[in-house]
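Enquirer: Give the three-dimensional model of this entry:
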Amino acid sequence: MSSKMSAASLQVSSPDDVRNVVLIGNAGSGKTSLFEQLLKSRLVGYRGEKEDAERAAQLYLASLVTGDVLVNLLDAPGHPDFVGELRAGIRAADAAIFVISAADGIDGAAQALWEECTAANLPRIIALTKLDAGHADFDASVAEAQAKFGEGVLPTHVPTLSAPGVIAGNIGLLSLEEHDYSSGEVVNRKLTSDDSHVETWRGPLIEAIIQEAEDDSLMDRYLSGEELDTEYLLDDLRKAVATANLYPVLPVASNTGVGVEELLRLIEHGFPTPSLHPNPSATTPAGAELPVPPTDPSAPLVAQVIRTTTDPFAGRLSMVRVFSGTLKAEELVHISGHHASADDAHPDHDNEERIGLIQAAVGTELKPRNTAIAGEIVMVPKLTTAETGDTISAKDHPALVEPWALPEPLLPLAIRAATRNDEDKLSGALQRLAVEDTTVRLDRGGSDQLVLWTTGQAHADLLLARLVDRYGVKVEQEDLKIPLRETFIAKLTALGRHVKQSGGHGQYAVCNLEIEPLPRGGGFEFVDKVVGGAVPRQFIPSVEKGVRTQLEKGVLAGFPMVDVRVTLFDGKSHSVDSSDMAFQLAGSLAMKEAANPKTVALLEPLDLVTVIVGEEYLGAVMNDLTGRRGQLLGTDSEGHKAIIRALVPQLELARYAIDLRGIAHGSGSFSREFHGYELLPSNLTEKFAKSN
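Expert: Coordinates of the predicted model:
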């Protein structure tokens, strides 16, 4: 293959010709600038893509050819709100370029990104950017990375300066070659003078490579002063990188392209091919185990939808990673979508669908293809049922690859259509958003509100913008209603009397009720203790129906009532004027008559909240939870992480997804599950009673 991309569609013949690489790094680390520099180095006339909110929030695919391999580059979002897109990129890729800003250091958010890679055992090269900042220091940055990420972090190249703070190029520690970019083109030459950086880092790098090598004699030969063969060391370096045991550090300048050629060589020769990176395991759609799909174009097809975009005119476009077999245009395939948190927007499904067009990235453009073999990443338009995370497999050998773990959307946004016209379009637009973004949850919960659950403020802003820009739907935000409940707190009796006479048949019903609270979670009980026919048998269910109807409406502040026992023990009837409706009204009136601020209290829902943060943030998080009226249940530790459990009122959790991120500097995460109801403090009871 030519190292300058041609306009024609590229067709690889073997998985070994492909490198699938995802760029990962904090927002502001220089990640996307480096992505653009990599493309400019190989795409003739490429001027770069426009950076906007959509571009920064989604997984972006482009390709280039370097040496003899096709590199599929994936640019993953760096913002914590879009970790679902990041995990999709990790699933699609076989290795990562992890971008760290030397000017900004490694914060909690960067550590969280590294942990995402570690969980997937993803091989990584560290690209160290912004070394031209006044306070940046290469040695200090590497030392910080080693402290945060382990001793496997070691430079393979060190920077050279043309002036203080100006990166001119780099020196390869194994080849002892200097790569000079000062003229605008890279000039390679053998190092002829001593360099302190080389002396500092070359020995530790060689020793680390030897430790990973299978030749036990290498260390003795090295310690005896023998100069080891560079190609031999490079081969062992590739093995160490491919197994995620060693993480080369390479200084780069995202704005000038310094280091790009060396980075591309590491990608070509140091990163694993799709055949060397393990595929995810698979089962049948029914759950029976299957062998791990081999990265073999001749095996049965197993592929996965990595992300889905929708367009009101063009329809769906699916990014697909082929793990095994060959995807063919016009082929009938099996689509499996089984999700751990299946809901109305993302139901489980198994069906067959015909693949239409296949498109492959040629640079930043999409070109038609007839096939895509194991190891490739392609785009498939107009799949009608496949969603992000779904498995595409051979019709005769259906398979299911478990989707990657999705972040739980924990920031609720209560919305309503701005106009009647918007209301007509809102439901369909939200369904399309949910298909594209599997982290979206739609909920009407215990209120009459439409609640859009998002992963954070940036995610919420993006979704609202998509509704307007893509689907022409305007919505208004409103205060989130927490589903409070009412309950009786004292035992009492109540009289319900509904007597009306207006000519002809009147209305007559009297019921005597005893009302008493039940323990939390007790629900509702209706007890019949009528004797002597004071209330005719046919009207006793009418009293219960009237009581239930009033409990659903609430008796004090308009919230449903729970945890109460109502006993009908007496009443009066009329042989002509009593009726089902009259006794329903009498039962309802009795409940109203019994209600006042001394007999009825409000209950608020509590969630069991589990927070995971760095140990340094433990005290701040606990203080914050206490300030939210939380009941601390205990703490645990796992590595350098603290795990805090607490019962917290839902009233205090509406913006916790945002607040925790600020407290823990982007490194915290939490989960929540409904626990039960407890009495609302009296000062808040008065507030809600007055507002309803």
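
Enquirer: drop to CA atoms for contacts and neighbour counts, all remaining ones
Expert: OK.

Enquirer: Tell me how far residue 213 lies from residue 267.
Expert: Residue 213 sits 20 Å away from residue 267, taking CA to CA, to the nearest Å as the criterion.

Enquirer: can you check residue 275 too?
Expert: If you measure residue 275 against residue 267 using CA to CA, the figure is 15 Å.

Enquirer: Tell me which of the two has more neighbours.
Expert: Counting neighbours by other CA atoms under 10 Å for residue 275 and for residue 267 shows that residue 267 has the greater number, 24 against 19.

Enquirer: Would you double-check that the more buried one falls in a strand?
Expert: No. With the criterion set as DSSP: H, G, I helix; E, B strand; the rest coil, the secondary structure at residue 267 is helix rather than a strand.

Enquirer: Second chain to compare with the first, below:
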Amino acid sequence: MNDRTFVIAGHIGSGKTTLLAQILKTTNVIQRVEKTLLDYDPIEQSKNMTINLKVFKTKYKNYDFQFIDIPGFIELEGELISATRVADNMLIVVDISMGLEVGIERAFEEAKKYNLPIFFVINKCKSYEKDPEEIVNLLKKKFGKQVHPIQVPIGIGNNFSSVFNIIDGNFENLEENLKKKAIKEYNEFIEAVVETDDKLLEKYMEGKEITKEEIHLAFRKAIDNSLFYPVLFVDALSGIGINELLDFIGEYGLSFEEKFDDKNFTSLLIFKTYSEAHLGEMFLFRVFTGKVYSGIELKNKRTETIEKISHLFIPFGKERKEVNELKRGEIGLFLKLKDSKTGDTLSNDNIIYEWVKYPEPLYVIGIKPKTKKDEEKLSESLQKIMAEDPTFTFKYDPQLKQTLLYSQGEVHVNIIFEKLKQRFNVEVEKERAKVPYRETIRKSAEGLGKYIKQTGGRGQYGVANIRIEPLERGKGYEWVDKIFGGAIPKEYRPYVEQGVKKAMEEGFVLGYPMIDIRVTLFDGKYHEVDSSNLAFEIAGSLAFKDAVSKAEPYVLEPIYNVEIFAPEEYISDVISEVNSRRGKILGIETNKIIGQMPLAELYDFLPALRAKTKGRGRFKMEFSRYQEVPINLVKQ
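Expert: Coordinates of the predicted model:
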């Protein structure tokens, strides 16, 4: 039970990747600490940030570690969500100079969903002249009294030289001031551990002796049950504190065997898809039960497809080592499955593992290919990128005649564009997303449509009289045939309606489809020889346009119900932002605003909300209705 699988999380810039690089150097897997060895993707290197989760396996003493490195940028939190689903523990890296950023809070929230043991690692202790105790107090204030340091840093800033373990360190080796601090922290540590165990608390209150073994067992149990969040101190760049970190997470990290019982069947969960030009799709997975070996056949329960596993690999960043077998708890990689994707369970039993829910992609832009060649490849290329990044989507809207890209934000869009260009040689341009406006009428009116052409030979003849009336919002369209007698023969009347519908689609004010109108055909004329389907279709279209011109047409815009979530201290700023976007506030709760906003103002609301809330704001939206666009905006 010496396996330990950790996701390394934190805010962008906290030094997560550098920390992992130092761990790999300490365990003699790599020779030097360079981020580019881990962030090897050209896009990552050009942007100097992690954009894809990666798995690295290493051994330290008698512990086998699997580390999952993930991006810290909030727009790429899909990688955090995927990685946390298959991890057993989480290291949350905190930059001592930055304090509590949104990436720390999101990592904590995600870990709590799965009750993962959480270890806070305060990084860059040598790089900044800042007292680590300030950060510890911020963590305690935010995440509760379960947060407690298990080390005392020796030295501050450039004088940071080592760490002292308060659990089993020798206090006599410390100078007097540090000794007092360490003893104080130790006593608080003992009290914090005792409070998590009723039997120990009873002994403590009675003044009975508590053994180190009892403390150790209670401490381990408290970490496993998220009742204690240890805080450790490192400087990843210099390597100070790395050995002590590995010793601690090796001893107190949760193993897969402790977390799950084995079963008499094989099952695995795919948690990441990659694509490489010369290999095609590659799938990262974790074995949950049994063993996976070359040649095994497993069923995809979503598709009922049998997948034969021909080659197995252990991933190490961009490198991979082929193996014959992987046991439960191990993370592996395989290639070229028939019909599987991220989130699928493969098994020779009927089990299906629950997959995650990603944040809705609410930042919307229009995109257009630069050339005809790009246009032909765009959809297929985006589909391939979506396979490895399910946090965005796209669609072509035939009414708007525009391809809409739904993503997590501006940086996310730029990454997608870079992938299109570098991997598929497809270039696209951004444009403002078009809004599906609609048009309607304010009052009833009648219209006459004539299409008569009689110039020798067979001509065209169709006359239609219609009446249009506004309907209640949301009623759509109604057609009423009130022709009596033979003014227009029955076989021609559907073509009048067809012409009306085409005219409604074309709009009148700005060219948007018209809605919420009742159209009544009440009279007309025909010619026994010259009348035709086409003549009455054109007459219907002309009659509708004539009627609309007298019915005071106007433009409608889609309005959405919104729920906006933000910390209480940002609520007033968010309300101001909503008001500036023609929003309507319907209710305010402690951390939530309920309201309505036009879709035109929601396409780029997400970056603005994040700016107002330091990345902490989010929102949900649902279509409500169409309502009239202010006349000043129509003129624009």
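
Enquirer: Name the nearest residue to the alignment partner in structure 2 of residue 665 of structure 1, ignoring sequence neighbours.
Expert: In the superposition onto structure 2, residue 665 of structure 1 corresponds to residue 614 when matched by TM-score structural alignment. Take residue 614 of structure 2 and drop its neighbours on the chain: the residue closest to it by CA to CA, 6 or more residues apart in numbering is residue 102, 7.1 Å away.

Enquirer: Test my guess that that neighbour contacts residue 613.
Expert: No. Proximity of residue 102 of structure 2 to residue 613 does not meet the contact threshold set by CA atoms under 8 Å, at 9.4 Å.

Enquirer: Look at residue 529 of structure 1 and say how many residues are nearby.
Expert: Going by other CA under 10 Å, the residues that sit close to residue 529 of structure 1 add up to 10.

Enquirer: What's it aligned with over in structure 2?
Expert: Following TM-score structural alignment, the counterpart assigned to residue 529 of structure 1 within structure 2 is residue 482.

Enquirer: ok, the residue nearest to its match when sequence neighbours are not counted - how many residues close by?
Expert: Spatial nearest neighbour of residue 482 of structure 2, chain neighbours left out: residue 522 (4.8 Å); criterion: CA to CA, 6+ apart. A total of 17 residues lie near residue 522 of structure 2 under the criterion other CA under 10 Å.

Enquirer: is it fair to say residue 522 of structure 2 lies in a strand?
Expert: Yes. The assignment for residue 522 of structure 2 by three-state DSSP puts it in a strand.

Enquirer: For the match of residue 529 of structure 1, which residues are in contact?
Expert: For residue 482 of structure 2, the set of contacting residues under the criterion of CA atoms under 8 Å, 6 or more residues apart in numbering consists of 520, 521, 522, 523.

Enquirer: Could you rerun that using 7 Å?
Expert: Residue 482 of structure 2 makes contact with 520, 521, 522, according to CA atoms under 7 Å, 6 or more residues apart in numbering.

Enquirer: Equivalent analysis for residue 226 of structure 2, please.
Expert: When contacts are taken as CA under 7 Å, 6+ apart, residue 226 of structure 2 is in contact with 115, 116, 117.

Enquirer: which of those does structure 1 keep?
Expert: Of the contacts of residue 226 of structure 2, the contacts whose aligned counterparts also meet in structure 1 (both residues aligned by TM-score structural alignment, their matches' CA atoms under 7 Å) are 115, 116, 117.

Enquirer: Pipe those residues into TSV and attach distance to residue 292 of structure 2 and neighbour count per row.
Expert: Output for those, formatted as TSV (distance: CA to CA, whole Å; neighbours: other CA atoms under 10 Å):
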residue	distance to residue 292 of structure 2	neighbour count
115	27	16
116	25	26
117	27	26
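
Enquirer: Closest one to residue 385 of structure 2 out of these, please.
Expert: Nearest to residue 385 of structure 2, judged by CA to CA, of these is residue 116 at 29.8 Å.

Enquirer: In terms of helix, strand or coil, where does that closest one fall?
Expert: In terms of secondary structure, residue 116 of structure 2 is coil; the call rests on three-state DSSP.

Enquirer: For the counterpart of it in structure 1, which non-adjacent residue is closest in space?
Expert: With TM-score structural alignment as the criterion, the equivalent of residue 116 of structure 2 in structure 1 is residue 122. Across the structure, with CA to CA, 6+ apart as the measure, the residue nearest residue 122 of structure 1 apart from its sequence neighbours is residue 95 (5.5 Å).

Enquirer: for residue 513 of structure 1, same thing?
Expert: Nearest non-adjacent residue to residue 513 of structure 1 (CA to CA, 6+ apart): residue 568, at 4.7 Å.

Enquirer: so the one you found makes contact with residue 512?
Expert: Yes. The pair formed by residue 568 of structure 1 and residue 512 meets the contact definition of CA atoms under 7 Å, at 6.0 Å.

Enquirer: Could you name the helices and strands sitting against the longest strand seen in structure 1?
Expert: Taking DSSP state E as the criterion, structure 1 has its longest strand at strand 600-614. In terms of contacts (3 or more CA pairs under 7 Å, 6 or more residues apart in numbering; DSSP states H and E), strand 600-614 of structure 1 is packed against strand 485-488, strand 641-649, strand 669-679.

Enquirer: that's a helix at residue 592 of structure 1, yeah?
Expert: Yes. With the criterion set as three-state DSSP, the secondary structure at residue 592 of structure 1 is a helix.

Enquirer: what's near enough to touch the residue mapped onto it from structure 2?
Expert: Under the alignment (TM-score structural alignment), residue 592 of structure 1 maps onto residue 545 of structure 2. In this structure, residue 545 of structure 2 makes contact with residue 503, judged by CA under 7 Å, 6+ apart.

Enquirer: any idea how far residue 545 of structure 2 is from residue 204 of structure 2?
Expert: Between residue 545 of structure 2 and residue 204 of structure 2 the distance is 87 Å, computed by CA to CA.

Enquirer: What residue in structure 1 is paired with residue 251 of structure 2?
Expert: For residue 251 of structure 2, the aligned residue in structure 1 is residue 269 (criterion: TM-score structural alignment).

Enquirer: so is the residue nearest to its match when sequence neighbours are not counted in a helix, a strand, or just coil?
Expert: Nearest residue to residue 269 of structure 1 in three dimensions, chain neighbours excluded: residue 238, at 7.0 Å (CA to CA, 6+ apart). Classification of residue 238 of structure 1 by three-state DSSP places it in helix.

Enquirer: Residue 466 of structure 1 looks like it's in a strand, true?
Expert: No. Residue 466 of structure 1 sits outside any strand when classified using three-state DSSP, being helix.
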